[in-house]
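J.: next come a sequence and a model predicted from it.
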Amino acid sequence: MSVLLETNAGNLVIDLFVDSAPNESRTFIALCLSKFYHYSPFVNVRKNFAVDSGNPCFPDPLSAPQPDNDMNYTPSSHLSPEKLGQVFFTSKGNEFSPQFSICLGPVTDISGHVFGTIGEGFTTLEYINDCVLDETGRPLKDIRILHTFVLDDPFSLPIESPPSPYPTQKQIDSFRLLLDQSALEDIKAESHALTLEVLGDLPSAKIQPSEKVLFICKLNPVTAEDDLRLIFQRFGEITSVEIIRDRRTGHSLCYGFIEFTNKSAVERAYKKMEGVIIDDRKVHVDFSQSTKRKRNRDDFI
């Protein structure tokens, strides 16, 4: 019952309160599955208090998807934000907004509907809390959501995740870089690959994500690299297996990467292993969309 937010400053795993906040949890999962949050910046940083994200239209007002059978904007959570790491939607009349906030410390006198808490990624929160800001509370160097992965969906929503979207021109125009204006204009004129390089998703615009790497998520925390190697080696020779772990605790973040020696092995594994049960968990596999298999805050300081 968790969601992974991959940002250019590190990963955040949100454990959802599906029992005490079912409407908020269900809606958040639906938005993540539909890739709604991609390229949303972290803004309005109030040090040791809270930070906002979830508006892919920034700096324009949020344009929220209309509620349907998978989304319900009627608040069901009665837990108010007060602790470090709590994730909450802000109130908007009798509804909540898809834009969400994360507590950066103990908070008081703030309205919202808590629907989860950060399970892994407190070093990323520290980086956000300590970054240099402008007068509006926006980091001088962009911190954005690059990908969202639902690691466990207790609602089994009938939503098929689309491919990760390219940033829109408006999103590209809103990217903030530590460059002078002429350099910024040159970068805006480049291709989508260069845009991803600026965001930190590609180390170079000329380097493409490897076609030999398979992404796997929704793993059981007890599943180890050797287990995956044993299971996937029937599809072809494996170069490496990596399960991403929290740097502080060493615990599995329940997703990882399997690198094969050729593309055809990845395709065979993708066709055969989607939805297969491994250690009592139905796993999800996909083609890797990133050349960086592991990010940490040191890459962005």
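T.: Here it is on my side, so go on. Residues are numbered from 1 along each chain as shown.

J.: alpha carbons only for contacts and neighbour counts from here, please
T.: Will do.

J.: what is the neighbour count of residue 281?
T.: 16 (other Cα atoms under 10 Å).

J.: ugh, typo on my part, it should be residue 152
T.: Residues within reach of residue 152, counting by other Cα under 10 Å, total 22.

J.: assign it to helix, strand or coil.
T.: What DSSP: H, G, I helix; E, B strand; the rest coil gives for residue 152 is coil.

J.: ignoring the adjacent residues along the chain, who's closest to it?
T.: Using Cα to Cα, 6 or more residues apart in numbering and skipping the chain neighbours, the partner closest in space to residue 152 is residue 1 (4.6 Å).

J.: which residues of this protein fall in helices?
T.: Assigned by DSSP state H, the chain shows helices spanning 22-33, 122-130, 169-174, 181-188, 192-199, 225-232, 263-273.

J.: contacting residues for residue 137?
T.: The contact partners of residue 137, by Cα atoms under 8 Å, 6 or more residues apart in numbering, come to 43-46.

J.: how close does it sit to residue 238?
T.: 45 Å (Cα to Cα, to the nearest Å).

J.: can you check residue 108 too?
T.: Note on residue 108: its distance to residue 238, by Cα to Cα, is 51 Å.

J.: what's the answer for residue 46, then?
T.: The value you get for residue 46 to residue 238, if Cα to Cα is used, is 45 Å.

J.: next, the one to line up against it:
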Amino acid sequence: MSVTLHTSHGDIKLELFCELTPKTCKNFLALCAKKFYDNTVFHRNIPGFIIQGGDPTGTGKGGDCIYGKYFEDEIVPEIKHDRRGIVSMANAGKDTNQSQFFMTYSKQNHLNGLYTAFGKVIYGWEALDLMEKETVDNNYKPLNEIKIFKTTIHANPIAEIEQF
């Protein structure tokens, strides 16, 4: 399963690890389907580290999920923050996942075991490069908005065939 983030800096296509992190992917896909992420901004951009979004308030303090207030981590030891483009849930501590997520700009092994990695960038590296180059303030908020205009969910045709 994959999702494209149509952003102000170009399209970024994500491959989701639905078999390994089903609850996280269900939440992310449901929010995409509800257009939850449409017209939201990436509120935190730390070059060399991560870019974070998924908060409709744009402050880093908001969020929502389909399971109630929060949902638990799905830490999979085989999925590591070992490269650029790993997509993970942002949280405020153990089992506090909602809608906020981040993409890594580089290898960040110290995040392993702390954040649910549920996907990876498979297209749109140029857009990620442009985002990383944006100027930020002292709180790492981009001075120019980095926006998600909309998301597109792409069905996996192999999964559909396997149902028969």
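T.: Cool, the structure landed. The model shown is predicted, which means the values in this text are computed figures rather than measured ones.

J.: so which of the contacts of residue 137 of structure 1 are in strands?
T.: Mapping these onto strands (DSSP state E) picks out 43-46.

J.: and residue 187 of structure 1, how many neighbours does it have?
T.: So residue 187 of structure 1, with other Cα under 10 Å, has 17 neighbours.

J.: er, residue 260 of structure 1 actually
T.: 24.

J.: do residue 9 of structure 1 as well
T.: 25.

J.: next up, the contacts around the residue nearest to residue 14 of structure 2 when sequence neighbours are not counted.
T.: The shortest distance from residue 14 of structure 2 to any non-neighbouring residue, by Cα to Cα, 6+ apart, is to residue 121 (4.5 Å). Residue 121 of structure 2 sits next to 12-15, 85-87 when contact means Cα under 8 Å, 6+ apart.

J.: map residue 121 of structure 2 onto structure 1.
T.: Counting by TM-score structural alignment, residue 121 of structure 2 lines up with residue 118 in structure 1.

J.: do the same with residue 143 of structure 2
T.: So, by TM-score structural alignment, residue 143 of structure 2 is matched to residue 140.

J.: please report how far its match lies from residue 122 of structure 1.
T.: 21 Å.

J.: what distance do you get for the closest residue in space to residue 151 of structure 2 that isn't next to it in sequence to residue 160 of structure 2?
T.: Excluding its sequence neighbours, the residue lying closest to residue 151 of structure 2 (Cα to Cα, 6+ apart) is residue 5, at 4.7 Å. Here residue 5 of structure 2 is placed at a distance of 23 Å from residue 160 of structure 2 (Cα to Cα).

J.: swap in residue 31 of structure 2?
T.: For residue 31 of structure 2, the distance to residue 160 of structure 2 (Cα to Cα) stands at 21 Å.

J.: which of those two has more residues huddled nearby?
T.: Legend: neighbour count by other Cα under 10 Å for residue 31 of structure 2 and residue 160, higher for residue 31 (19 against 9).

J.: dump the residue contacts of the residue positioned nearest the centre of structure 2.
T.: Most central residue of structure 2, judged by C-alpha distance to the mean C-alpha position with Cα atoms, centre = their mean, is residue 101 at 3.8 Å. Neighbouring residues of residue 101 of structure 2 by Cα under 8 Å, 6+ apart: 52-54, 87-90.

J.: residue 37 of structure 1 now?
T.: 31, 54-56, 145, 147-148.

J.: could you do residue 99 of structure 2 as well?
T.: Counted by Cα under 8 Å, 6+ apart, residue 99 of structure 2 has contacts 27-28, 31, 54-55, 63-65, 89-90.
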